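Enquirer: A predicted structure for the sequence below; I have some questions about it.
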Amino acid sequence: MKFDEELKKEKNPAVIRIGNYLKKRAETDSSVKNNLQKENKSLKECWDYVLGEVAKTMYRNGKFGCVAGDDEDLYALAVHYYDEDEIKIEPLPSDMKVEARMDEEKKDEKAVETEPKELPKKEKVKRIKKSIKEPAEGQISLF
């Protein structure tokens, strides 16, 4: 299945976001454009690869924890998946719960969760203005 067709059929907002990034990048980068047309690659398999690579960073002391990063990290993994022909995708452990949220740059895209849960409300942080002290006599200011 061609990349564009697969992207149109996709329902997972996180996968759609990665697919849209790859499509936009392909407009300016011919190597990405060519890689998206590879017959042995798929957007679903790309997502599985990204999740597997993220899962590797979550594993600590025999248990899975949580991991945070920015969208660029996920995009880089997706580009890497399409670049390399010999990537092996390892299945995720059956006891692992996956929750994927991407930055809220686009309000029309919703977070994807395997288990819905209420997020804690953020508390407002008071900003304390520090007074600027003049440097001691004879001391050079770096600012």
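Expert: Perfect, thanks for sending it.

Enquirer: can we go C-alpha only for contacts and neighbour counts from here?
Expert: Will do.

Enquirer: all strands for the chain, in order.
Expert: Per DSSP state E, the chain has strands spanning 59-60, 63-64, 99-100, 112-113. These are given in chain order.

Enquirer: Now do the first one: distance to the chain's middle.
Expert: By that I understand strand 59-60. 19 Å (Cα atoms, centre = their mean, to the nearest Å).

Enquirer: Run through who's touching it.
Expert: Residues from elsewhere that reach strand 59-60 (Cα atoms under 8 Å, 6 or more residues apart in numbering): Gly65.

Enquirer: Use this one as the comparison:
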Amino acid sequence: MTLQEYLETKLGEMASQDPNFRERYEDKKKSMKDCLLYVTQQARKQAIRGCAAISDEDVLQMAVHYYQEKDVEPTKETAQAKVVAAAPKDNKPKTAVLIPKPQPKKKAKKVDNSLQLDLFGEF
């Protein structure tokens, strides 16, 4: 189950049970794409050294917050991240993990020692 499928399922259930939330969930100014972007950005703020592990409940709360507040919008950033949702298990706590995109390694600069004199050897 992907993160989008998880959120669509849970938010759909909430909308069917709560008419006030249904009205906000069906708002044309809000979209699942922007919701996922908002959740990813909030997770990135909690990351330590580029990694964050956030429970499904916290992710759901972020998504609900996105739909409930009129002035909550994600920023339009282009940073790459991979979101992995945990596989469903027997009523155990679930987690979503944000895995940063690996950065290319920089090459070390070569030092030119051709003009340096050797104190213990001969010229």
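Expert: Now that the structure is in, tell me what you want to look at. Just so we're clear, the structure is a prediction, and the values are computed from it rather than from any experiment.

Enquirer: center of structure 2 - which residue?
Expert: Computing the C-alpha centroid of structure 2 and ranking residues by Cα atoms, centre = their mean puts Thr40 first, at 3.0 Å.

Enquirer: Matching it against structure 1, which residue comes up?
Expert: For Thr40 of structure 2, the aligned position in structure 1 is occupied by Leu51, per TM-score structural alignment.

Enquirer: Same question for Ile54 of structure 2.
Expert: Alignment of Ile54 of structure 2 against structure 1 is given by TM-score structural alignment, with Gly69 as its counterpart.

Enquirer: From Tyr59 of structure 1, how far out is that match?
Expert: Between Gly69 of structure 1 and Tyr59 of structure 1 the computed distance is 15 Å (Cα to Cα, to the nearest Å).

Enquirer: neighbour-wise, which of these two wins?
Expert: Each of Gly69 of structure 1 and Tyr59 has its neighbours counted (other Cα atoms under 10 Å); Tyr59 has more, 13 against 10.

Enquirer: separation between that one and Glu113 of structure 1?
Expert: 19 Å.

Enquirer: for Gly52 of structure 1, same thing?
Expert: From Gly52 of structure 1 across to Glu113 of structure 1, the span is 16 Å (Cα to Cα).

Enquirer: So between those two, which is more surrounded?
Expert: When Gly52 of structure 1 is set against Glu113 and neighbours are counted by other Cα under 10 Å, the residue ahead is Gly52, at 17 against 14.

Enquirer: Is the more buried one in contact with Leu92, as I believe?
Expert: Yes: Gly52 of structure 1 sits in contact with Leu92 when judged by Cα atoms under 8 Å, with a separation of 6.2 Å.

Enquirer: Give me the number of neighbouring residues for Gln80 of structure 2.
Expert: Neighbour count of Gln80 of structure 2, defined by other Cα under 10 Å: 10.

Enquirer: and if you look at Leu98 of structure 2?
Expert: As a burial measure, the neighbour count of Leu98 of structure 2 was computed by other Cα under 10 Å and equals 20.
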